[in-house]
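[1] please find the sequence and the predicted model below.
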Amino acid sequence: MGISIWQLLIILAIVLVIFGAKRLKNVGSDLGGAIKGFKKAVSEDDEKKAADQATAEGQKNIAADQKSDNVFDAQATEKKTETDADSQKPKV
């Protein structure tokens, strides 16, 4: 007990008479633009999620590398004091 093709054609004819062809054309183009915008927003959201996941994984890898590298690489230098500098001067 569905709607037959003849019933759909009658409904379409009534809508065409009520709204007019020009107005239906505008409604169709507006609906198409809305669907296109929705698809674009969904794809941008998916791309953003993928980029966020990649960034999070990169940060996890960096954190893991930092935890395993608990070695400090430093070079000690000796600071000469004035007394050391005076003792190395030639005496006149």
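    Received the coordinates, thanks. Residues are numbered from 1 along each chain as shown.
[2] from now on I want contacts and neighbour counts done on CA atoms only, so please keep to that.
    Fine.
[3] tell me where the chain has helices.
    5-19, 21-68, 82-88 (DSSP state H).
[4] same list, these, but as JSON lines with mean neighbour count please.
    Converted to JSON lines, those look like this (neighbours: other Cα atoms under 10 Å):
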{"stretch": "helix 5-19", "mean neighbour count": "11"}
{"stretch": "helix 21-68", "mean neighbour count": "12"}
{"stretch": "helix 82-88", "mean neighbour count": "9"}
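[5] nearest residue to the middle of this protein?
    Lys48 (2.6 Å; Cα atoms, centre = their mean).
[6] take a look at this one as well, against the first:
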Amino acid sequence: MGSFSIWHWLIVLGIVVLVFGTRKLRDAGGDLGSAVKNFKQAMKDGEAEGEKKASDALSQDKTPKA
């Protein structure tokens, strides 16, 4: 009684498709995919920016002070 079988999930999926329709589900899936893609790109940009700041800080520390 605590776990769901594959048949339970298929029935739930069928009801969701009937309620929302395939077009709305496809649009929601596309929106979710683009959100994940944008998030990953932002994470890469943030890491690259952090590495650049770190290398700039190291290069400034190595310059001789007069």
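    The structure has been received and is ready for your questions. Bear in mind the structure is a predicted one, so any value in this text is a computation, not a measurement.
[7] Gly33 of structure 1: what's it in contact with?
    Contact criterion Cα atoms under 8 Å, 6 or more residues apart in numbering gives no residues in contact with Gly33 of structure 1.
[8] which one in structure 2 is aligned with it?
    By TM-score structural alignment, Gly33 of structure 1 lines up with Ser34 in structure 2.
[9] do you know how far its match is from Lys44 of structure 2?
    15 Å (Cα to Cα, to the nearest Å).
[10] what of Lys24 of structure 2?
    30 Å.
[11] for Leu10 of structure 2, same thing?
    If you go by Cα to Cα, the gap between Leu10 of structure 2 and Lys44 of structure 2 works out to 37 Å.
[12] same deal with His8 of structure 2?
    For His8 of structure 2 relative to Lys44 of structure 2 (Cα to Cα), the value is 39 Å.
[13] same deal with Val17 of structure 2?
    Taking Cα to Cα, one finds Val17 of structure 2 at 35 Å from Lys44 of structure 2.
[14] one more: Thr22 of structure 2?
    As judged by Cα to Cα, Thr22 of structure 2 and Lys44 of structure 2 stand 33 Å apart.
[15] ok, Ser55 of structure 2 next?
    According to Cα to Cα, Ser55 of structure 2 stands 17 Å off from Lys44 of structure 2.
[16] count of neighbours near Phe4 of structure 2?
    8 (other Cα atoms under 10 Å).
[17] ok, the equivalent of it over in structure 1 to Ile10 of structure 1 distance?
    Superposed on structure 1 with TM-score structural alignment, Phe4 of structure 2 falls opposite Ile3. Look at Ile3 of structure 1 and Ile10 of structure 1: by Cα to Cα, they are 11 Å apart.
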